Structure formats: structure tokens, C-alpha cells
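**Q** here is my input, please return the structure:
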Amino acid sequence: MGLDVTGYRAKIGVVVPSTNTVVEHDCALLAPHGVTFHVGRSYVEQPAMDDHETFMGLQKQINDSTAVALRDVMTTQPTHIMMGMSAPTFCNGVAGNEEFRRRVTEQVGGLPVTTGASACRAALEALGVKRIAVFSPYQPVADGWVDQYFGEAGFDVLQVTGLRIPSATAIAEVGPEQIVDVLRRIDGPEVEAIVQVGTNLSMIRVADQAEHWLGKPVIAINAATIWHTLRMAGFDDTWGDAGTLLRHH
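**A** Sure, this is the predicted structure:
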């Protein structure tokens, strides 16, 4: 795959659900010079996720349309692929994430692929923490996937709190006040790090600020996924205001 004038270090192909409005913003926020991000969208016609049935329907829509989004983003001739979606990468635990990554890797001709689940795992390993609390915008079924994944990956999951957001688009409407309230509720002296999943939740700046008053790492999934993609590409760029992961690792 060829580089170009703007993406002279790397061109990252990114796939997001079509309802997602946060991943592109976060990629722009953290893009190093010479690294460009190019987004393909997995079409979602019905964004409701207010109960088990609609949430599972949303996941089916994303799964059914991801292959087309990957096809489209491959026309940019990317050097790496970043999956800017969360729940599908946690489904069925560690083995499910590996199968998801394998399918994507096969479709993109063997390019390096980063998923949200594997990026969060790598981030926690880099930080050297084991006891975690997690929060999500999801319904209970997906919180179970998250719990299973981190448990199988060797972490002590003290709790997973789902916000039960009613639609995929409404995730992006969750503001800092609600997030701060959740962080305070799920924190405790036994918690070594807090992880946020759900890529349409705007969290990078809040996570960075929260680390100062919580005194521990707060991992925003978009920060972790961008970090992991860049590290896989061999880049060691750092940022001073996007959390300890991107500042020191």
C-alpha cells in the first residue's frame, strides 16, 4: 500500500458504525503529523438499543455491514486498519475477539488490525494493572461480553456498569457531568484503573482530567485504540493531555 503527501508516515483505515460521531473527532485530535485516518461506515438503519432485543438488532446491523465498510476503506490503500467499534470486539471473550480480528485481517489482505478489545487489553498490560472497574453505554448482554473478555485476559473485573443508553446516536450526547458521576460511583481503593468502552462516548479529555483527581489511570477506549494502532505501526508519538497511556507508554 502506498503513502501519499499528507499520510507520508501511515494511512490508517478506520471502520465505525454509521451512527458514530466521536471516533473521527478523536482521530483528528490525536493524529500525529504525517499520519492520516480514513473512515468507512458500517450502515445502521435502526439505531435503537433500549432493550436486549434492539441492542442485539443493532449488533447484527453492524456485523452485516462491516464487510462493505472495509471494502470501501480499502480503496484508500491504507497501511493499517483500526476498528472504531467496541461491542462486537468483546463478544464471546478473548476467542471471539481473535476470531473477529482474524476475519477482518483476512478481508484486508493481512494488514495489521487493531480492535477495541485488544487495544484496551494492551493498554492495561502496559500500565501494569490487574484490578479494574469498567463502564459502558450498553445493555446487560454486552456488559457480560466485556466482563468475560477482561476476565479471560487475566484481569480482576470488580464491576461493569452499563449506562443503558437508548440509542447508538444518543451515546454521543452523554456529557462530562454524567461521566464524572459514574467515575465516582465505580471507583474505590481496590480499583487500580478504570476502563471506558463504547467508541461513540466522548471520553478522552474527561479521562485525562479524571486521572488527576482519582489518582489512577482512566482508559478511554478511543485513546487506547489510537495508541495501540500507532504503536503497532512503530510510532512513539506522545501527548500531554490525553491520559497517562498516551503520555508515558
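
**Q** every contact and neighbour count from this point should use C-alpha atoms.
**A** OK.

**Q** quick one, longest helix in the protein?
**A** What stands out as the longest helix in the chain, according to DSSP state H, is helix 52-73.

**Q** quick one: name whatever helix or strand follows it.
**A** strand 80-83 (DSSP states H and E).

**Q** now do that next one: distance to the chain's middle.
**A** Relative to the centre of its chain, strand 80-83 is centred 11 Å away, using Cα atoms, centre = their mean, to the nearest Å.

**Q** ok, residues contacting it?
**A** Outside strand 80-83, the residues within contact range by Cα atoms under 8 Å, 6 or more residues apart in numbering are 10-16, 111-116, 225-226, 229, 233.

**Q** second input sequence below; structure requested for side-by-side comparison:
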Amino acid sequence: MTPTQQGNRTVTIGFLYPDHAAEDDYPYAEKLLGDTAKLAVEHVYGTDLHAVAELLDLGSPSRLAEGARRLLTHDPAALVWACTSGSFVYGWDGAREQIDALSTAANGLPASSTSFAFVHAAETLGLRRVAVAASYPRDVATLFADFLAHGGVDVVDMSTADIATAAEVGRLRPDDVVELIVSRDRPDTDALLVPDTAMRTLALIDPLEQRLGKPVLTANQVTVWEGLRLVGVPPPVPGLGTLFRRKGT
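**A** Sure thing, here's the model as predicted:
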């Protein structure tokens, strides 16, 4: 089943996005998808600080349940918690419980999160050794590396920009984002992973991949792909990198 085969209507996928930073990546992706899917975004509000205690609160069951209720008004076929740090900070088992609770709050609809999206995307592309270009402080970024390791992905190099808040990440200029990513590549890795949904990246993925000669997986990219995966087979979409050029994944 492909995402367009949901009766006679274009399928809607719901995304819970934390606060405001780079959510305009979602209408950008929707435009590239054409009539394949509608991407509905609702917001979860809390602190945008990249710190463990605050991230645990941001991804709490009550906040996600409230967001799920708002997303249900869009009649989605699946939901994704569009936050990497607010999911991996719970650890593998806790992040699984988080999306199970999100599914329950959404009347049993399939659900996932950006952290699991990275693991599923890496598995689809056969990635085993990756570098991570994280915007977070090191203690938070280390939890992402641990999460990936649990999913069978070996982080051989992890760099951190030590940016304190999502709002600061969202204000980065495109040239700053490119520099942050390119400067953190490792030639001996299969791909470069960029884990912050607060970072505006979708328009930059193809140029980055051409420059680096390898797949680049970014948070908003894999989140959109994960939503499509939940409802069928993600279609090939020009302009969103190697992950979206795969057929039948």
C-alpha cells in the first residue's frame, strides 16, 4: 500500500512539533510531495532548552496527549512526535513507551518519533557507521549516540555545537547550517546524521549530499519519511536526499 491508497483521499499525517523553530520544513516537504500526502502540524509547548530535565518534561505523556487531541481534528492516518531530543532522552524503552502512549491518545493510530525515524532510515539505507553533527550540548548528544547504538547504528564520531536552545538553532542562517554539517563529516563513515528538528535543513540536503558524496539524514527529513512509512511505502521524492530516492522501502 502506498500513502495515496487511503480510499479516495490524500492521506494526512500528523506531526507534533515542539514550540516554534523550523516547522516551515513541513509545508516545504508537502509541496515536494505533491498530492501524495498532507502534512498537518500541531505544536507542543514547553521550554526549548537542550537539557535533560527540560526535555523529559517536553516529551511527557500529558503534553503529547494534549497535542494528539489537536491533531485528531485533522483526521490523520498516523502521528509522529517530531522531536529528536524529546524522545531519545527517554532511552530506547522509554521512547517506545512514549510512542505507545501517543498512539493510545490518538485512538490507536500508528505513531512514532524522530529518534526511531533515524534508526529506521539507517536500517533502510544499510548504514552501519555514521558521524553525527549535533547542535546539542555533549551530554544530550551522547544520549542520541546511545540510542542509535541500541538500534544497531555505530556512531564513530560525534561533534556538538553546544547550542543551548532550539530557538537559537532555528535562527541559524543556511550558510551556518551548511558549515556546521560539512565541517563535521568523517570520510570513513557511511552517512552524516543531523538530529535537531529545530534546524531548517530540507532545502539543503541534496547540495550537502553532492558535496559530501554520501547520504545526509536530517531530523525533519527522516520525520516526514517516517510518517509516510507508517501508512505505506514512502514514495520517491526529488529534492529530499538519498532516503527519498529509494523505491519500495
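
**Q** please state their TM-score.
**A** Once superposed, the chains reach a TM-score of 0.86 (TM-score structural alignment, normalised by the length of structure 1), with 239 aligned residues with a Cα RMSD of 2.3 Å.

**Q** before we move on, the earlier item: buried members of the contacts of strand 80-83 of structure 1 into ChimeraX, please.
**A** To isolate the buried ones among those in ChimeraX, judged by 16 or more other Cα atoms under 10 Å, type:
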select :10,11,12,13,14,15,16,112,113,114,115,116,225,226,229
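
**Q** among the contacts of strand 80-83 of structure 1, which lie within helices?
**A** Using DSSP H, these in helices are 116, 225, 226, 229.

**Q** would you turn those residues into CSV with distance to residue 54 of structure 1?
**A** CSV is the format used below for those (distance: Cα to Cα, whole Å):
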residue, distance to residue 54 of structure 1
116, 22
225, 26
226, 29
229, 31
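
**Q** which of those sit farthest apart?
**A** 116 and 229 (10.0 Å; Cα to Cα).

**Q** the equivalent of residue 202 of structure 2 over in structure 1: what's it in contact with?
**A** Using TM-score structural alignment, the equivalent of residue 202 of structure 2 in structure 1 is residue 204. By Cα under 8 Å, 6+ apart, the contact list for residue 204 of structure 1 reads 26, 220, 222, 223, 242, 243.

**Q** how does it look with 6 Å?
**A** 220, 242 (Cα atoms under 6 Å, 6 or more residues apart in numbering).

**Q** residue in structure 2 matching residue 73 of structure 1?
**A** Residue 73 of structure 1 maps onto residue 71 in structure 2, by TM-score structural alignment.

**Q** mind telling me what residue 238 of structure 2 corresponds to in structure 1?
**A** In structure 1, the residue matched to residue 238 of structure 2 (TM-score structural alignment) is residue 240.

**Q** the residue lying closest to its match once chain neighbours are set aside and residue 236 of structure 1, how far apart?
**A** Closest residue in space to residue 240 of structure 1, ignoring its immediate chain neighbours: residue 247 at 5.4 Å, by Cα to Cα, 6 or more residues apart in numbering. Residue 247 of structure 1 is 10 Å from residue 236 of structure 1, where distance means Cα to Cα, to the nearest Å.

**Q** which part of structure 1 matches the helix of greatest length in structure 2?
**A** Criterion DSSP H: the longest helix present in structure 2 is helix 91-105. Using TM-score structural alignment, helix 91-105 of structure 2 lines up with residues 93-107 of structure 1.

**Q** on average, how far is that stretch from the matching bit in structure 2?
**A** Taken over the aligned residues, the distance from stretch 93-107 of structure 1 to structure 2 averages 1.6 Å (mean Cα distance after the TM-score superposition for structure 1).

**Q** pull the number of nearby residues for residue 106 of structure 1.
**A** 10 (other Cα atoms under 10 Å).

**Q** likewise for the one 4 residues further on?
**A** The number of residues packed around residue 110 of structure 1, counting by other Cα under 10 Å, is 13.

**Q** same check, this time on residue 33 of structure 1
**A** For residue 33 of structure 1, using other Cα under 10 Å, the count is 12.

**Q** then residue 161 of structure 2?
**A** Residue 161 of structure 2 has 14 nearby residues by other Cα under 10 Å.

**Q** contact partners for the closest residue to it other than its chain neighbours?
**A** When the adjacent residues along the chain are set aside, residue 161 of structure 2 lies closest to residue 135, with 4.6 Å between them (Cα to Cα, 6+ apart). By Cα under 6 Å, 6+ apart, the contact list for residue 135 of structure 2 reads 160, 161, 162, 163.
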